[in-house]
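Visitor: Sequence first, then the predicted structure:
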Amino acid sequence: MAFNIEFKRTFEHRPWKDRKDRVKADGPDGFNVRFKALEADLDTLRERFRDVSAALNKVATPVPSQVSVSPILRPTGNEKQWWIGVDGSSHIPFPETQSKGIVNIPMPTAGFITSLTAVGRFKGTGFVRFEFFRVDPTKTLPDKLAQLYINGAASDDVITVNAPINRVQIDPNSTYVVLAEGNRSATGEIVQVSGLRVTIADS
């Protein structure tokens, strides 16, 4: 892609000669004329940089950033807590069949939230429900930004589920948390949450 952005210098310095040229402000060879010519060239350069910046901004693709956390899910109230493995993943502990917990998502101070992703191993008929909340200290109730489910499968392969979010602007005064509630119908089923990820766009 050619932008064809050019700059041609117009100022040309004509050297003064000792003991021949007199310093003067006005006239065709005075300081005022010469510095005005330099000023014009600098203004043109400024405009060219603006053109380059605008052209690059048009073709630049914003790269989303991601916030990833190990799902160390803290128990809520009297709910059955998740068991935390040495790898940072959370499991429903045997012989329990359900667990509920919450994890804080450390967010940047600016940007737009575009999705929530959960990763884990889920074998059997169990499921996990994830709810993503923004907790504004000035409000009585939190704002639910997203909800997603992971259902059990026949094998224990890693499963990734994504919930798109319609560009929610980050509020640096709020706290962001994910609430995870897991259930299984038999103690032999696998319900393991190994990662949570929030995708953020810068514009």
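Guide: Yep, it's here.
Visitor: For the rest of this, base every contact and every neighbour count on C-alpha atoms.
Guide: OK.
Visitor: burial of P62, as a residue count?
Guide: Neighbour count for P62, taken as other C-alpha atoms under 10 Å: 10.
Visitor: Show me which residues of stretch 193-203 are buried.
Guide: By neighbour count on 16 or more other C-alpha atoms under 10 Å, the buried set for stretch 193-203 is V193, S194, G195, L196, R197, V198, T199, I200, A201.
Visitor: again, but for stretch 160-173
Guide: Residues of stretch 160-173 classed as buried by neighbour count (16+ other C-alpha under 10 Å): N162, A163, P164, I165, R167, Q169, I170, D171.
Visitor: Pull the most distant pair out of the buried residues of stretch 193-203.
Guide: With C-alpha to C-alpha as the measure, no two of the buried residues of stretch 193-203 lie farther apart than V193 and A201, at 24.9 Å.
Visitor: Would you state the helices of this structure in chain order?
Guide: For the chain, the helices defined by DSSP state H cover 31-59.
Visitor: What separation is there between S68 and A163?
Guide: 15 Å (C-alpha to C-alpha, to the nearest Å).
Visitor: re earlier: with the buried residues of stretch 193-203 in mind, which one is nearest to R134?
Guide: Checking the buried residues of stretch 193-203 against R134 with C-alpha to C-alpha, the nearest one is V198 at 12.6 Å.
Visitor: this is the other structure I want to compare:
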Amino acid sequence: MADIVFQPTFVHKEFVDGPDGDRVRADEPNGFNARFGAIESDLRQLSTVVGQIDTALDRRGTGPAGHVLTLAPLLLWAEGDPLAWRITASGAATASGDDVFYGLMEVALPDNALLTSFRAMGQVDNNGEGLGISLSRVKIPGGTPEVLASVGGDTGPFDRSTDVDPTMAVTQTATYRYIIQAAFRSGGGTTVTLAAFQIAYTSS
């Protein structure tokens, strides 16, 4: 976009009092008509510039806005499934012991938003295998979860991000529920801690 510039043209020339000073005149270069005409021209130009600024601001507000939704991993246990993740006082989710752990949580997303990426952060003590975290949608009133994005973690701190499947990236909250699932098969005293999930999206 070109620069928006206001360049005034009116320059005030002082009147002089006294016998040899200026006389009040309507015409001539220093007359009132010329002076007020220059001021009027500047005001018209200023009005045009204000309109250009307003249009530029409106255009900036019509594009899609980027958002990042950060979620504490408040994973719920489903009856009949493997062991539940334990939620700590800080809101993190942990799993440890020689067993299989599973949890899920609902995610409230705006309708008609474009999901762009899914991110999971946490810590794996010792050598952890079989950790899977996914963002999915489930058709209402019920159905098999469709995975939109999934990440895993291994030894030490992890911070994994992946793109959302573009074929299912636009949210349809009247048709689908959105959930995050986390599963881990522990062995050898491994402990996994999930710190946070993030979902990046754009909306109008």
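Guide: Perfect, thanks for sending it. Computed from a prediction, not measured in an experiment: that's the story for all the values here.
Visitor: Overlay the chains and give the TM-score.
Guide: TM-score for the superposed chains, counting by TM-score structural alignment, normalised by the length of the first structure: 0.66, backed by 163 aligned residues with a C-alpha RMSD of 3.4 Å.
Visitor: picking up where we left off before, which one among the buried residues of stretch 193-203 of the first structure gets closest to R74 of the first structure?
Guide: Among those, and counting by C-alpha to C-alpha, the member closest to R74 of the first structure is V193, at 13.2 Å.
Visitor: which ones are touching the closest one?
Guide: By C-alpha atoms under 8 Å, 6 or more residues apart in numbering, the contact set of V193 of the first structure is P71, S89, S90, H91, A118, V119, G120, R121.
Visitor: I'd say the fifth one and V158 touch.
Guide: No: look at A118 of the first structure against V158 with C-alpha atoms under 8 Å: they stay out of range, at 10.5 Å.
Visitor: more crowded one of these two?
Guide: Between A118 of the first structure and V158, counted using other C-alpha under 10 Å, the more crowded position is A118 (22 against 14).
Visitor: Please say which position in the second structure the more buried one maps to.
Guide: Alignment note (TM-score structural alignment): A118 of the first structure maps to A120 of the second structure.
Visitor: From E146 of the second structure, how far out is the nearest residue to its match once chain neighbours are set aside?
Guide: Among residues not flanking A120 of the second structure along the chain, F197 sits closest, at 4.6 Å (C-alpha to C-alpha, 6 or more residues apart in numbering). The gap separating F197 of the second structure from E146 of the second structure is 18 Å, by C-alpha to C-alpha.
Visitor: likewise Y102 of the second structure?
Guide: Distance, Y102 of the second structure to E146 of the second structure, by C-alpha to C-alpha: 17 Å.
Visitor: Between those two, tell me which one has more neighbours.
Guide: Applying other C-alpha under 10 Å to Y102 of the second structure and E146 shows that Y102 carries more neighbours, namely 22 against 15.
Visitor: gap between the more buried one and W85 of the second structure?
Guide: On the measure of C-alpha to C-alpha, Y102 of the second structure and W85 of the second structure end up 7 Å apart.
Visitor: Can you work out which residues contact both of the two?
Guide: W77.
Visitor: Burial check on V63 of the first structure, number of neighbours?
Guide: V63 of the first structure: 10 neighbours (other C-alpha under 10 Å).
Visitor: Confirm for me that it is in contact with A201.
Guide: Yes: look at V63 of the first structure against A201 with C-alpha under 8 Å: they come within range, at 6.9 Å.
Visitor: so F36 of the second structure, which of the three states?
Guide: helix (DSSP: H, G, I helix; E, B strand; the rest coil).
Visitor: check contacts around F101 of the second structure.
Guide: Counting by C-alpha under 8 Å, 6+ apart, F101 of the second structure touches P82, L83, A84, W85, A95, A183, F184, R185, S186.
Visitor: Trace the fifth one over to the first structure, please.
Guide: Residue mapping for A95 of the second structure onto the first structure gives I92, with TM-score structural alignment as the criterion.
Visitor: And the last one, by the same measure?
Guide: Alignment note (TM-score structural alignment): S186 of the second structure maps to R184 of the first structure.
Visitor: Excluding residues flanking it in the chain, which one is nearest that match?
Guide: G126 (3.8 Å).
Visitor: Against S99 of the first structure, how distant is that neighbour?
Guide: Distance, G126 of the first structure to S99 of the first structure, using C-alpha to C-alpha: 12 Å.
Visitor: how near is the spatially most central residue of the second structure to V147 of the second structure?
Guide: In the second structure, the residue lying closest to the centroid (C-alpha atoms, centre = their mean) is H67, at 1.3 Å. Using C-alpha to C-alpha, H67 of the second structure is found at 21 Å from V147 of the second structure.
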